[in-house]
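J.: sequence plus predicted model, see below.
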Amino acid sequence: MSGISPLRAVGVSRQYGDKLVVNNATLTLHPGEITALLGVSGAGKSTLLRLLAGLEPLTSGEIRLGDNLLSSKAIQIPAEDRHIGLIFQDFALFPHLNAIDNVGFGLSRKQKSDRKQIALEWLDRLGLSHRAEAFPHQLSGGEQQRVSIARALAAKPVAILMDEPFSGLDVTLKSEVRRIALDAVASAGIPALLVSHDASEAMRDADRIAVMKHGRILQEDTPEALYMHPGTLSVARALGPLQSIRRDLLPEAWRSALPEAETYCVRPEAIRLSPDGEASFKVVRSQRTSTLIELKLESETGAVFSAVAMGPHKPVAGNEIRATLSPEFAFILPDDDS
């Protein structure tokens, strides 16, 4: 977006003693886009966020906002001078201030009437104008998190960084709160980072995803591109269920649909139930999980496959069914687990 700069980490590393927690990571956060940083606990996600925020110094590399240098080994602009909004799992609201005053807290340079107006506008955008006078202890967890996000955005930050912001919320409210909050973040038109360990959350909420492991960013792209074209086994596993199957354990009728390889990485949706399917299976296990039916199927080769199905009728364990292969969900990938 015109006038708004990207936030970039260029070859950044952070070392504690002899442990390299962030290892030569490069990532660009683009204006108007939410980028999810996805990885398991200990991958280095939160440390990279703290480096971008200026909460920790770099061991090497650079962080820039547009052409402006924020961090290097020699230079460290303090976090309070970066004007970057931060949202964490704990809401960090002031207990003695009501919602409107919590949102207006970062607007101290403005007139009191202007602070109130801006704070109320942001509360309204996050569906909380009717709770403006409520104190934090009177708000639900989801309401507190929306107040926290309104406070961060009201200050007009140059970027916003969110570290697992919805993980502490009740599951019944999480979806609605997340959508309202992230719509507000996206509408601000600034670079945004969402740290997550939840692949489905990252796929649903982000414009782009960067997969991180052992301090390194393995691959970064749109959710669709990463899911359909993972570059490595670790990237594919980070985005959803996957199993490795040797070629000789595939049903013989399927082998011609795939390029020659010793082993394939197969997603559950690669196996589609069909009365006209080329291969026969025995249902080992069948379990409905709301929308989807999760299946374990034993092939004529003796291999057990994971599969998913939809519909009103759940296959019965012990029955014979037929299935066809969607080769788009079977990958040949290098193992990068080192």
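T.: Okay, I see it. Numbering: from 1, shown residues only.
J.: going forward, measure contacts between C-alpha atoms and count neighbours the same way
T.: Noted.
J.: just checking, what packs against the helix or strand that contains residue 288?
T.: Taking DSSP states H and E as the definition, residue 288 sits inside strand 279-289. Strand 279-289 sits against strand 292-299, strand 320-325, with contacts defined as 3 or more CA pairs under 8 Å, 6 or more residues apart in numbering; DSSP states H and E.
J.: adding mean neighbour count and distance to residue 225, write those strands out as TSV.
T.: Shown next, in TSV, are the helices and strands packed on strand 279-289 (neighbours: other CA atoms under 10 Å; distance: least, CA to CA, whole Å):
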stretch	mean neighbour count	distance to residue 225
strand 292-299	20	23
strand 320-325	19	21
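J.: need the ones you listed in a markdown table with distance to residue 32, can you?
T.: Listed next are these as a markdown table, based on distance: least, CA to CA, whole Å:
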| stretch | distance to residue 32 |
| --- | --- |
| strand 292-299 | 33 |
| strand 320-325 | 38 |
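J.: of the ones you listed, which is nearest residue 113?
T.: Nearest to residue 113 among those is strand 292-299 (52.1 Å), distances taken as CA to CA.
J.: show me what the closest one is packed up against.
T.: Using 3+ CA pairs under 8 Å, 6+ apart: strand 292-299 touches strand 279-289, strand 304-309.
J.: try it against this one:
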Amino acid sequence: MTVSALQSSHPLAASPRRVPPALALTGIRHAYGAVQAVDGVDVAVAPGEVVCLLGPSGCGKTTILRLAAGLEDLQEGEVALDGQRVAGGGTNLAPEKRGVGLVFQDYALFPHLDVMGNVIFGLTGWPAGDRIARGVEVLEMVGLADMADAFPHELSGGQQQRVALARALAPKPRVVLLDEPYSGLDARLRDRVRDEVLHILKSSGSACLMVTHDSEEAMFMADRIAVMRDGRIVQQGSPADLYCAPADAFVAAFFGEVNLIEGRVQGAAVDTLVGTVASDGIADGTEVSVVIRPEGVRIEALSEGFSRDPCGEVEQARLLGRTSLVHLTMRGEGARLGESLHLHARVPGVFLPRPGTRVRVSVDPAQTFVFPANVPK
């Protein structure tokens, strides 16, 4: 047996030290009058990790961010930084003492200060030379070292966003909080800036808790996503987990457009106009929602002869750049005569069949989900 093996097997050998989360919110409840904005939320962010709170307006995600920052007094639960409680249980550390950087939705730059002045504003107590040196360091990090003397009104939206991030990173915070940071940018600039910001955050090593209602943005930025509805987290996990295995129809629909078909389970399956879909263990007789992503609808040219797959008729097709969106109508036959179903199919590349074209339609089981119908859509 080696020395290392003997050491590890010794009864007094030290176990590996568990690193606490950079930010942990536990049992958080918060109300505004009679409105329960946050209802029993637990979320943690590891050092260097980006976690995104994703949900519709009014679901409580910004309230959680404000509670983490100390901008709202905690009513119930606990907020901890690096394992040390900063709010809850009689503790309420002031925002400026928490070591947290916050980037607001509107950036909140001071118009009377130049870029350097904005960036070093929060470095109170630092020697003057160290303040400037740190300002130069973070401006180089965000690619704006040559704009130190400019004023906010002289900057583009993307540059203002990066100045706000530099200001948040300047004090070397343990945690950075981002509140809808890209909502004011146009689509093309948003794509570029969020790519830059992700690289900056990862290189800084700070933990990041971000709020957004944009699922694509969340999937791009986050290591983990917590989907919220009505003040609660309904599912959290990696972007792949949430996209490929959503907990309910609400979560599935939040990650992009879906086709929704109502049905009933009979014989461990749901019979629809696009074929029979396995019910994944849901009891017979249950009313269900069948959710099919547009990219899970497969379309093929209808060859001569009999087809076992359902057939649909193209209503219209639109080229969206990397994909084509095809609108289809499925019509029932035999016992289902008179029924119809409208579907959207997203096909890679250029696929523009003429209206009225008959096509064979099938669905990808990996992109098809069945949920009890009583879950909000």
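T.: Arrived safely. What you see is a predicted model; the values in this text were computed from it and never measured.
J.: hang on, the earlier thing: mean shift between the strand holding residue 288 of structure 1 and structure 2?
T.: Here the mean offset of strand 279-289 of structure 1 against structure 2 after fitting is 1.7 Å, by mean CA distance after the TM-score superposition for structure 1.
J.: can you map out the helices along structure 2?
T.: Counting by DSSP state H, structure 2 has helices at residues 3-9, 61-69, 115-119, 128-141, 157-169, 187-204, 215-221, 239-244, 249-254.
J.: ok, and the closest non-adjacent residue to the residue positioned nearest the centre of structure 1?
T.: With distances taken as CA atoms, centre = their mean, the residue of structure 1 nearest its centroid is residue 202 (2.7 Å). Leaving aside its chain neighbours, residue 202 of structure 1 sits nearest to residue 36 (5.6 Å; criterion: CA to CA, 6 or more residues apart in numbering).
J.: which residue in structure 2 lines up with that neighbour?
T.: Counting by TM-score structural alignment, residue 36 of structure 1 corresponds to residue 52 in structure 2.
J.: its match: what's it in contact with?
T.: 209-212, 218, 221-222, 224-226 (CA atoms under 8 Å, 6 or more residues apart in numbering).
J.: count of residues packed around the closest residue to residue 55 of structure 1 other than its chain neighbours?
T.: Distances taken as CA to CA, 6+ apart place residue 79 nearest to residue 55 of structure 1, at 5.9 Å, with adjacent residues excluded. Neighbour count of residue 79 of structure 1, defined by other CA atoms under 10 Å: 17.
J.: spit out the contact partners of residue 79 of structure 1.
T.: For residue 79 of structure 1, the contact set (CA under 8 Å, 6+ apart) comprises 53-55.
J.: tell me, how many residues neighbour the equivalent of residue 234 of structure 2 over in structure 1?
T.: Alignment note: residue 234 of structure 2 maps to residue 218 in structure 1; criterion TM-score structural alignment. Look at residue 218 of structure 1: counted by other CA under 10 Å, it has 17 neighbours.
J.: residue 230 is in contact with residue 218 of structure 1, correct?
T.: No: using CA atoms under 8 Å, residue 218 of structure 1 makes no contact with residue 230, being 9.8 Å away.
J.: show me what the residue nearest to the centre of structure 1 lines up with in structure 2.
T.: By TM-score structural alignment, residue 202 of structure 1 lines up with residue 218 in structure 2.
J.: thinking again about what came up before, the residue nearest to residue 202 of structure 1 and residue 93 of structure 1: what is the separation?
T.: Distance, residue 36 of structure 1 to residue 93 of structure 1, using CA to CA, to the nearest Å: 24 Å.
J.: residue in structure 1 paired with residue 24 of structure 2?
T.: Using TM-score structural alignment, residue 24 of structure 2 lines up with residue 8 in structure 1.
J.: not counting its neighbours along the chain, what's nearest its match?
T.: Excluding its sequence neighbours, the residue lying closest to residue 8 of structure 1 (CA to CA, 6+ apart) is residue 28, at 4.4 Å.
J.: for that neighbour, list the residues it contacts.
T.: Counting by CA under 8 Å, 6+ apart, residue 28 of structure 1 touches 6-9.
J.: top of those residues by neighbour count?
T.: Result: residue 7 is most packed of the contacts of residue 28 of structure 1 (other CA under 10 Å), 27 neighbours.
J.: you'd agree the residue nearest to the centre of structure 1 is up against residue 34?
T.: No: using CA under 8 Å as the test, residue 202 of structure 1 is too far from residue 34 to be in contact (9.6 Å).
J.: how long is stretch 73-81 of structure 1 from one end to the other?
T.: 18 Å.
J.: actually stretch 22-40 of structure 2, not the one I typed
T.: For stretch 22-40 of structure 2, the first-to-last residue distance is 20 Å (CA to CA).
J.: repeat that for stretch 253-265 of structure 2.
T.: For stretch 253-265 of structure 2, the first-to-last residue distance is 21 Å (CA to CA).
J.: tell me the residues of structure 2 aligned with stretch 167-174 of structure 1.
T.: Residues 183-190 of structure 2 are where stretch 167-174 of structure 1 aligns, with TM-score structural alignment as the criterion.
J.: just to revisit the earlier point, let's have the contacts of residue 52 of structure 2 in CSV, adding distance to residue 127 of structure 2.
T.: Converted to CSV, the contacts of residue 52 of structure 2 look like this (distance: CA to CA, whole Å):
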residue, distance to residue 127 of structure 2
209, 30
210, 31
211, 34
212, 37
218, 38
221, 35
222, 36
224, 38
225, 39
226, 40
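J.: quick check, nearest of these to residue 348 of structure 2?
T.: Among the contacts of residue 52 of structure 2, and counting by CA to CA, the member closest to residue 348 of structure 2 is residue 218, at 22.8 Å.
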